[in-house]
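*Asks:* dropping a prediction and its sequence here:
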Amino acid sequence: MMWGHGDGMTWWMWLSMGVGTLAFWVVVVLAVRDLLPGQKKVAYPPPRPEPLTLLQERLASGELSPEEYEQRRRLLVDGH
């Protein structure tokens, strides 16, 4: 018995049933998507090192002479 409202469903009952069904399937799809092994998160490239760090690495590896290093360091730090 439906408390005197007849034996049919009202519009809000249909609406709540539809919203509930939609929410259920959204949760299922999101859960399956997260569980799949092929789905990877977006990997951002690592940040670039500071220019002085790169300059020091080049000096340490022998790519620059101490004079070239000092000249380029002054250019980076002082701007001239």
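*Replies:* Arrived safely. Numbering: from 1, shown residues only.

*Asks:* drop to CA atoms for contacts and neighbour counts, all remaining ones
*Replies:* OK.

*Asks:* all helices of the protein, in order?
*Replies:* Ranges of helices within the chain are 11-35, 51-61, 66-78, based on DSSP state H.

*Asks:* one more structure, for comparison:
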Amino acid sequence: MMFWYDHDVSGWGWFAMSAGMILFWALIITVVVLLIRALNSPHEHTHTPLAPAPTPEDILRERLARGEIDEEEYWRRLNALHHGPLTKT
């Protein structure tokens, strides 16, 4: 004769099974949430174009704005950029 009721799960067994089930579902939900976030987030590896390099005119304007050169120097250098250097005769 077999004693099926003799191997009953005690109170600690029920607690361990309940905690295990809660941890299992927490793990499943965490994996699903992380997977959804990973699929919906913009990819960091996409190539984003960098800002274009400043033109010589931009650099001159910045130097004038910072006070590195005065207005006369700005116009002289801007003229040299557009028409070539002034030659002394």
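*Replies:* Yep, that arrived. Just so you know, these numbers come straight off a predicted model, no measurement behind them.

*Asks:* quick one: TM-score?
*Replies:* Once superposed, chain against chain, the TM-score is 0.45 (TM-score structural alignment, normalised by the length of structure 1); 48 aligned residues with a CA RMSD of 2.6 Å.

*Asks:* can you lay out the helices of structure 1 as JSON lines showing mean neighbour count?
*Replies:* Formatted as JSON lines, those follow (neighbours: other CA atoms under 10 Å):
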{"stretch": "helix 11-35", "mean neighbour count": "11"}
{"stretch": "helix 51-61", "mean neighbour count": "13"}
{"stretch": "helix 66-78", "mean neighbour count": "13"}
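
*Asks:* quick one: which helix or strand includes residue 33 of structure 2?
*Replies:* helix 11-40 (DSSP states H and E).

*Asks:* one more: residue 63 of structure 2?
*Replies:* Going by DSSP H and E, residue 63 of structure 2 is part of helix 56-66.

*Asks:* and the helix or strand following that helix with helix 56-66, angle?
*Replies:* Sequence order places helix 71-83 as the next helix or strand after helix 56-66 of structure 2, per DSSP H and E. Per axes from the mean of the first three to the mean of the last three CA atoms, to 10 degrees, the angle that helix 71-83 of structure 2 makes with helix 56-66 is 180 degrees.

*Asks:* sounds good, over and out.
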